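Trainee: just need the structure, nothing else, for what follows:
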Amino acid sequence: MIASPPPLSLYVHVPWCVRKCPYCDFNSHQAKGEPPFADYVDALLRDLDQDLPMVWGRPVQSVFFGGGTPSLMPPEQIDRFLQGASARLQLVPGCEITLETNPGTAEHGRFEGYLAAGVNRLSFGIQSFDDGCLRRLGRIHDSREAEAAVKLATDAGFDNFNLDLMYALPGQDLDMAVHDLERAFALGPSHVSHYQLTLEPNTLFAARPPACLPDDDLAWDMQEHCQALLAERGFEQYEVSAYARAGRQCRHNLNYWAYGDYLGIGAGAHGKVTFGHDGSILRRWKQRHPARYLASAGTPANIGGDDRVAPAQRAFEFMLNALRLVEGFGLDTFELRTGLPRTTIQPRLEAASARGWLEIAGDRVRPTPLGRRFTNDVVSLFLAPPA
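Mentor: Below you'll find the model as predicted:
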């Protein structure tokens, strides 16, 4: 039994982008003309109203606008949504509100508008500062536009922002990967997401892999060198691909990784809600296509599916998230979030520890450096139902 539900966040999906990137497997759709943002905000609020009974009275610690390209949405529509959301939900004081931003959509005045609306954290999809790499990735911006967008944001008053960077890009060598980080540091981010390009199923890159991809050895060299450089510049790694200055970890993503709850609204959005009265956990997702979403938001037809997470699935789900964290998790948190006694996973924890993948100290479980390198193997130990 779960005594009380975990912290709650709100995820808002904006499905449109200027152009679909060949590596992207998110629910994003190339915009044909100006998307109907005013109608979409109306639909988002109807969607939220439908989910509200599941979370009555629970405070919301973070809001995250993801996509797609949320920065296509005019500030006045972000403001209208946040006003509607705050009238329906209790946003905690200092609630972290993040907007994903494509540098190719930055305009004078937009960032001032987002800040006035209540957005207090930005996440820039830079990916690289090398124009050749950006072209090969299908990005709509170049390095000059990337730097200009960040400067517009800082001039507007944003001091809490993330830069997304990828490595092991087509045609990239070690010096180029390091140079990307140096260019990022010069812009003064509080957070850096640094992750390897992967060829995800159902993407253009998976169907037609790009030429000149770095091999595994070179990709590993890039990771090691860049991790050392990030640490040297004061960015502490707290998750597999997330690095932050002190106190600037992404609270929204931390809630995901700690198996917290989140409402997911918007086309294709996924949510997870724990019910304290019976200890059940529900995963819910919404209609993926924007037109169908707009037509059905707030009605039963908008719900793409509801799935109750059986107790036998929870250990794996928890580990899939928590073992991404450098600091790991407490066994008391495992019990609180899953409703399972720690004894259900003890044999597997010991097996992972014997292989050098986990360090167990009292109630604390942390992945070792070897375990972080082989996260998928560690998590797979928890796939089968508990004995």
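Trainee: could you use CA atoms for every contact and neighbour count after this?
Mentor: Noted.
Trainee: what comes up buried for the lengthiest strand in the chain?
Mentor: Identified as the longest strand of the chain according to DSSP state E is strand 90-101. Within strand 90-101, the residues that count as buried by 16 or more other Cα atoms under 10 Å are 91, 95-101.
Trainee: out of those residues, who's nearest Ser128?
Mentor: Proximity of those to Ser128 (Cα to Cα) peaks at Thr101, which lies at 14.5 Å.
Trainee: now the element after the longest strand of the chain, going C-ward?
Mentor: On the C-terminal side of strand 90-101, the nearest following helix or strand under DSSP states H and E is helix 110-117.
Trainee: strand 90-101 and the next helix or strand after that following helix, what's the angle between them?
Mentor: Next helix or strand after helix 110-117 toward the C-terminus (DSSP H and E): strand 121-127. Interaxial angle, strand 121-127 versus strand 90-101 (axes from the mean of the first three to the mean of the last three Cα atoms, to 10 degrees): 20 degrees.
Trainee: I have a second one here; can you model it like the first so I can compare?
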Amino acid sequence: MPPSLPQSSSLLPPLSLYIHVPWCVRKCPYCDFNSHTTDGGEAIPEALYINALLSDLATELATVSGRTLHSIFIGGGTPSLMSAAGIGEILTFVKANIACESNMEVTLEANPGTFEQAKFAGFLGQGVNRLSIGVQSFDDQCLKALGRIHSAGQAKLAISKAQSLGFKRINLDLMHGLPGQNLKQGLADLDQALDFGTDHLSWYQLTIEPNTEFHSRPPNLPNEDILAEIQDQGQLLIEAAGLSQYEVSAYAKRGSQAQHNVNYWNFGDYIGAGAGAHGKISAWHDEAMIIQRRVKLRQPKVYMAAISALSSSHYVAPEEIKLEFFMNILRLQNGVPAANYLAHTGQSLAHAEPAIAAARKAGLMQPDRLQASPLGWRFLNDLLRYFE
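Mentor: Have a look, this model is predicted:
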């Protein structure tokens, strides 16, 4: 494969940027993300990290010269531990080194803690126009079981403060199926979230992931009947509040879908910058689209000390692209137009037609679009086996 990624063709997917901030005050027992507590609880090494991050970004942005940035998402960890000035420095660097779409979505994940709330106005002033607030629950007992360091009161205050400051776009991150949670508690959490009237909700069931504290010491989770009731009745509450489901765990008011995440699910491109960040970049070479996946050094200290932030990279084998494409787009309730397959993979749809035909025959895909049927969306893993 070629050592560089030429960008001569306009037939490329939209390009987003993910920036990872790897620190948290405390590691939650369910979390399998690349997050680290600071040694001894001191402040994060913000200046050192920004220096490493800007070097990382300079290298990454050079590989996509001539393209336009569609969205930015700053995640973690807890990015709201950084100062507003630090976030502004990063965003200023990005906008000076690549063309950006007008009114580009810039999301920052934020914890509801008082320390982070004090920075909300600064984040808005530095160009962040969308907050994703990690509420998880409005029940103090559930929050304690999840290892969260904020209270229900702090969560409510954080949402109200973000709204009063002028954030028009706010996502609430909420989980259900929590340790000891019953149907009434699960729906009460959802009711409180919906009462704020934010334009977006991420609502998903707690899962136990490998290499987490919950995996080593499993909590007492609700049974399958309770989980199904929470899901079914919760869907009705969300719809009644005027939010529509557009992805497996994402709900939005009209026109308020998360543009950054939609680009992921559309098999779009994204730069990954920061410790442990992943990226996917497409390019044309000898009239064929190549797709490179890149991973950055995971440990923050190693990342900050390294000359190169890159941990590994590989080109996706042509025969693997079909499954990767459908693993993403079938998460979208409305799927994508058939033309997206060529535009986002560089391959003719003929490569996938036998699998599509078989899935349609089984009633798992719609007849006129790259879209799961209601049955296929319910049994998504079974549907994806057709594309392996």
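Trainee: circling back to that earlier point, how close does the longest strand of the first structure sit to the second structure?
Mentor: Following the fit onto the second structure, the mean deviation recorded for strand 90-101 of the first structure is 0.6 Å by mean Cα distance after the TM-score superposition for the first structure.
Trainee: centre of the chain to that strand, how far?
Mentor: Remark: strand 90-101 of the first structure is offset 14 Å from the chain centroid, using Cα atoms, centre = their mean, to the nearest Å.
Trainee: what range does it cover in the second structure?
Mentor: Aligning strand 90-101 of the first structure against the second structure (TM-score structural alignment) gives residues 99-110.
Trainee: list the residues that contact whatever residue of the first structure lines up with Asn171 of the second structure.
Mentor: Aligned by TM-score structural alignment, Asn171 of the second structure pairs with Asn162 of the first structure. Asn162 of the first structure is in contact with 121-124, 189-193, counting by Cα atoms under 8 Å, 6 or more residues apart in numbering.
Trainee: where along the stretch 1-150 of the second structure do the helices fall?
Mentor: Counting by DSSP state H, counting those that start in this stretch, the stretch 1-150 of the second structure has helices at residues 46-63, 84-97, 114-117, 120-125, 140-145.
Trainee: the stretch 251-388 of the second structure now?
Mentor: Using DSSP H, counting those that start in this stretch, helices in the stretch 251-388 of the second structure cover 259-265, 300-305, 318-329, 339-345, 353-361, 374-378, 380-384.
Trainee: now render those as a markdown table, adding mean neighbour count.
Mentor: Output for the helices of the stretch 251-388 of the second structure, formatted as a markdown table (neighbours: other Cα atoms under 10 Å):
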| stretch | mean neighbour count |
| --- | --- |
| helix 259-265 | 19 |
| helix 300-305 | 17 |
| helix 318-329 | 18 |
| helix 339-345 | 19 |
| helix 353-361 | 17 |
| helix 374-378 | 16 |
| helix 380-384 | 18 |
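Trainee: and of these, who's closest to Ser35 of the second structure?
Mentor: Closest approach to Ser35 of the second structure among the helices of the stretch 251-388 of the second structure is made by helix 300-305 (9.2 Å; Cα to Cα).
Trainee: superposed on the first structure, what's the mean shift for that closest one?
Mentor: Looks like 0.3 Å for helix 300-305 of the second structure (mean Cα distance after the TM-score superposition for the first structure).
Trainee: what range in the first structure does that helix sit on?
Mentor: Across the first structure, the stretch matching helix 300-305 of the second structure (TM-score structural alignment) is residues 290-295.
Trainee: quick revisit: TSV for the helices of the stretch 251-388 of the second structure, including distance to Asn211 of the second structure?
Mentor: Below are those laid out as TSV (distance: least, Cα to Cα, whole Å):
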stretch	distance to Asn211 of the second structure
helix 259-265	25
helix 300-305	19
helix 318-329	24
helix 339-345	33
helix 353-361	34
helix 374-378	28
helix 380-384	23
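Trainee: against Leu15 of the second structure, how distant is the residue positioned nearest the centre of the second structure?
Mentor: Most central in the second structure under Cα atoms, centre = their mean is Asn261, positioned 5.5 Å from the mean C-alpha point. Distance, Asn261 of the second structure to Leu15 of the second structure, using Cα to Cα, to the nearest Å: 12 Å.
Trainee: try Ala275 of the second structure
Mentor: 20 Å.
Trainee: do the same with Gln192 of the second structure
Mentor: 35 Å.
Trainee: cool, Asn263 of the second structure as well?
Mentor: 8 Å.
Trainee: quick check: neighbours shared by these two?
Mentor: Asp269.
Trainee: once you drop chain neighbours, what's closest to the residue in the first structure that Glu239 of the second structure lines up against?
Mentor: Aligning on TM-score structural alignment places Glu239 of the second structure opposite Ala231 in the first structure. Residue nearest to Ala231 of the first structure in three dimensions, not counting chain neighbours: Gln237, with 7.5 Å by Cα to Cα, 6 or more residues apart in numbering.
Trainee: that neighbour should be in a strand, yeah?
Mentor: Yes. Applying DSSP: H, G, I helix; E, B strand; the rest coil, one finds Gln237 of the first structure inside a strand.
Trainee: pretty sure it is touching Arg248, no?
Mentor: No. In this structure, Gln237 of the first structure is not within contact of Arg248 by Cα atoms under 8 Å, at 11.4 Å.
Trainee: looking at the two now, which is surrounded by more residues?
Mentor: Gln237 (21 against 17; other Cα atoms under 10 Å).
Trainee: how far away is that one from Arg372 of the first structure?
Mentor: Taking Cα to Cα, one finds Gln237 of the first structure at 12 Å from Arg372 of the first structure.
Trainee: overlap in contacts, the two.
Mentor: Val326.
Trainee: relative to Phe387 of the second structure, how far out is the equivalent of Pro347 of the first structure over in the second structure?
Mentor: For Pro347 of the first structure, the aligned position in the second structure is occupied by Pro354, per TM-score structural alignment. Going from Pro354 of the second structure to Phe387 of the second structure by Cα to Cα gives 9 Å.
Trainee: quick check: longest helix in the first structure by residues?
Mentor: If you go by DSSP state H, the first structure has its longest helix at helix 216-232.
Trainee: what residues does stretch 240-254 of the first structure touch?
Mentor: By Cα under 8 Å, 6+ apart, stretch 240-254 of the first structure touches 9, 61-64, 96, 160, 190-195, 230, 234-238, 324-326, 372.
Trainee: just the buried ones from the residues you listed?
Mentor: 9, 61-64, 96, 160, 190-195, 230, 235-238, 324-326, 372.
Trainee: residue contacts, Gly271 of the first structure?
Mentor: Taking Cα under 8 Å, 6+ apart, one finds 11, 261-265, 283-285 in contact with Gly271 of the first structure.
Trainee: may I ask you to confirm that Glu247 of the second structure is in contact with Leu332?
Mentor: Yes. Glu247 of the second structure lies in contact with Leu332 (Cα under 8 Å); the separation is 4.5 Å.
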